[in-house]
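1. Would you be able to build a 3D model of this:
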Amino acid sequence: MPSYAVLLRGVNLGPKRKVPMARLRELLSGMGFDDVRTLLQSGNAVLRASATTPAALAEAIEQALEAEFGMRIGVVVRTGPELDAVIAAHPLADVADNGSRMMALFLSADPDPAALAAFDPVELDPDRVRIGDRVVYQWCPDGVLKAPDIATPMARKWGVTVTGRNWNTVTKLAVMLAD
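-> Predicted coordinates for the structure are as follows:
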């Protein structure tokens, strides 16, 4: 049975959009997924599911979250091999020496080529942003809050869900998927 990393967008960042991880585990287990585990309080889960596509899995989880919590929460899903490929392709590894300041911005889908041509996030920070396969890498040496916000315009202009994780979380999720 394949394993998947489930990444919820924009939960538990303040007093609104709360999704307790215990309830998330219960919800996902109740959907029939196996070996459901969460990481941190920021909407990260790993699970095993019958073979499906990450997009179909994300849509099913988004619908269940809306029914359970009464709000639309974007979900991005990656398989273990997809997450391993993100790690292996890390284009800024030679300079990104702090995992809490290195971001992987996961995209729900490939942006339309015309939308990508119209907005290139690399132009906002050419030395610290690189585009990968359904991921944008962003090195934030002065901290995430001081780095240019590229996620909001990418989501709006590319029409995709974008959710970011720091490199420490990305590598922990990969280890959890490998277990």
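
2. can we go C-alpha only for contacts and neighbour counts from here?
-> Noted.

3. Going along the chain, name the strands of this structure.
-> Remark: strands assigned in the chain by DSSP state E are 3-8, 34-39, 44-48, 75-79, 102-107, 129-131, 135-139, 162-166.

4. These into TSV, with extra columns for distance to K18 and mean neighbour count?
-> Shown next, in TSV, are the strands of the chain (distance: least, CA to CA, whole Å; neighbours: other CA atoms under 10 Å):
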stretch	distance to K18	mean neighbour count
strand 3-8	11	24
strand 34-39	15	17
strand 44-48	13	23
strand 75-79	15	25
strand 102-107	21	25
strand 129-131	30	19
strand 135-139	25	25
strand 162-166	16	22
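
5. among those, which is nearest A178?
-> Of all those, it is strand 3-8 that lies closest to A178, at 8.4 Å by CA to CA.

6. Here is a second sequence; please produce its structure as well for comparison:
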Amino acid sequence: MTKTYAALLRGINVGGRAKVPMAELRTLLTGLGYGEVRTHLQSGNAFFTAVKGDEQALAAKISAAIEQHFGFPVDCLVRDHTYLRNVADACPFPAADLEPKQLHVTYLSRQPDPERYAGLDQAPFLPEEFRLGDRCVYLYAPDGLGRSKLGETLSRPKLTKGMIATTRNWNTVTKLVELTHG
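-> Next comes the predicted model:
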């Protein structure tokens, strides 16, 4: 039985570094034996079908193939439709009332330790806010991620140490759900 997955690549095609052309990525994923391969945007969102498997193993296989083909490492997370739908549905902020550039999800390779975030006083960052979710962090940044001081703080190694973390805006979050739906 096959299942549709999203591969979320971290830090590619940003500022002229870690260039991964989407056509080459599609060819690479097809060469790994995945089916119905497609991409969305240039920032590292790929979709494919595979025999139902372990997301971490799929991500490791894709990361290794990218490094071998392109010559540089790229962190990758693989998530299925059910997980992506649950993350979107569990959003603690009123997504329907916000502009998509104001709401972001940082997908994480494992469940964040609440203790790491407990000492982070959100008051100085207001009206920006964050909430922890299932292997993710939700960020409300009314002026967008590029101007977000809280977003910058949340990406510091102290909070993300030992995890792969990659952020998507709300438009992409909903597109991930749509494009993994069987």
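
7. K16 of structure 1: which of the strands of structure 1 is closest?
-> strand 3-8 (14.2 Å).

8. And the contacts of stretch 105-120 of structure 2?
-> By CA atoms under 8 Å, 6 or more residues apart in numbering, the residues outside stretch 105-120 of structure 2 that reach it are 77, 132, 134-139, 158-159, 163-170, 173.

9. what range in structure 1 does stretch 24-37 of structure 2 sit on?
-> When structure 1 is aligned by TM-score structural alignment, the counterpart of stretch 24-37 of structure 2 is residues 23-36.

10. Which of the residues in that stretch are classified as buried?
-> Neighbour counts over stretch 23-36 of structure 1 (16 or more other CA atoms under 10 Å) mark L24, R25, L27, L28, S29, F33, D34, V36 as buried.

11. same check, this time on stretch 88-100 of structure 1
-> So for stretch 88-100 of structure 1, counting by 16+ other CA under 10 Å, buried means H90, P91, L92, A96, G99, S100.

12. Contacts only, for M176 of structure 1.
-> M176 of structure 1 makes contact with V46, according to CA under 8 Å, 6+ apart.

13. What's it aligned with over in structure 2?
-> Per TM-score structural alignment, M176 of structure 1 is aligned with L179.

14. count of residues packed around Q68 of structure 2?
-> Other residues within reach of Q68 of structure 2, judged by other CA atoms under 10 Å, total 11.

15. Any idea how far apart the tips of stretch 89-108 of structure 2 sit?
-> Across stretch 89-108 of structure 2, the terminal residues are separated by 17 Å (CA to CA, to the nearest Å).

16. I'd say I62 of structure 2 and C76 touch.
-> Yes. With contacts counted by CA atoms under 8 Å, I62 of structure 2 reaches C76, the gap being 7.2 Å.

17. between the buried residues of stretch 88-100 of structure 1, which is nearest L65 of structure 1?
-> Closest approach to L65 of structure 1 among the buried residues of stretch 88-100 of structure 1 (CA to CA): S100, at 27.8 Å.

18. Give me the spatial nearest neighbour of the closest one, chain neighbours excluded.
-> Spatial nearest neighbour of S100 of structure 1, excluding adjacent residues (CA to CA, 6 or more residues apart in numbering): N166 at 5.4 Å.

19. Return the residues in contact with R79 of structure 2.
-> Residues in contact with R79 of structure 2 (CA under 8 Å, 6+ apart) are Y5, A6, A7, L8, E55.

20. Look up how far P73 of structure 2 lies from it.
-> Distance, R79 of structure 2 to P73 of structure 2, by CA to CA: 19 Å.

21. any idea which helix is longest in structure 1?
-> As assigned by DSSP state H, the longest helix anywhere in structure 1 is helix 54-69.

22. Could you give the separation of that one from the chain centroid?
-> 15 Å (CA atoms, centre = their mean, to the nearest Å).

23. Could you do stretch 27-42 of structure 2 as well?
-> Stretch 27-42 of structure 2 sits 17 Å away from the centroid of its parent chain (CA atoms, centre = their mean).

24. same deal with stretch 144-155 of structure 1?
-> Taking CA atoms, centre = their mean, one finds stretch 144-155 of structure 1 lying 14 Å from the centre of the chain it belongs to.

25. Over to stretch 94-106 of structure 1?
-> For stretch 94-106 of structure 1 - counting by CA atoms, centre = their mean - the centre lies 14 Å from the chain centre.

26. first vs last residue of that stretch, how far apart are they?
-> One end of stretch 94-106 of structure 1 to the other measures 21 Å (CA to CA).

27. Likewise for stretch 91-98 of structure 2?
-> Where stretch 91-98 of structure 2 begins and where it ends lie 12 Å apart, using CA to CA.
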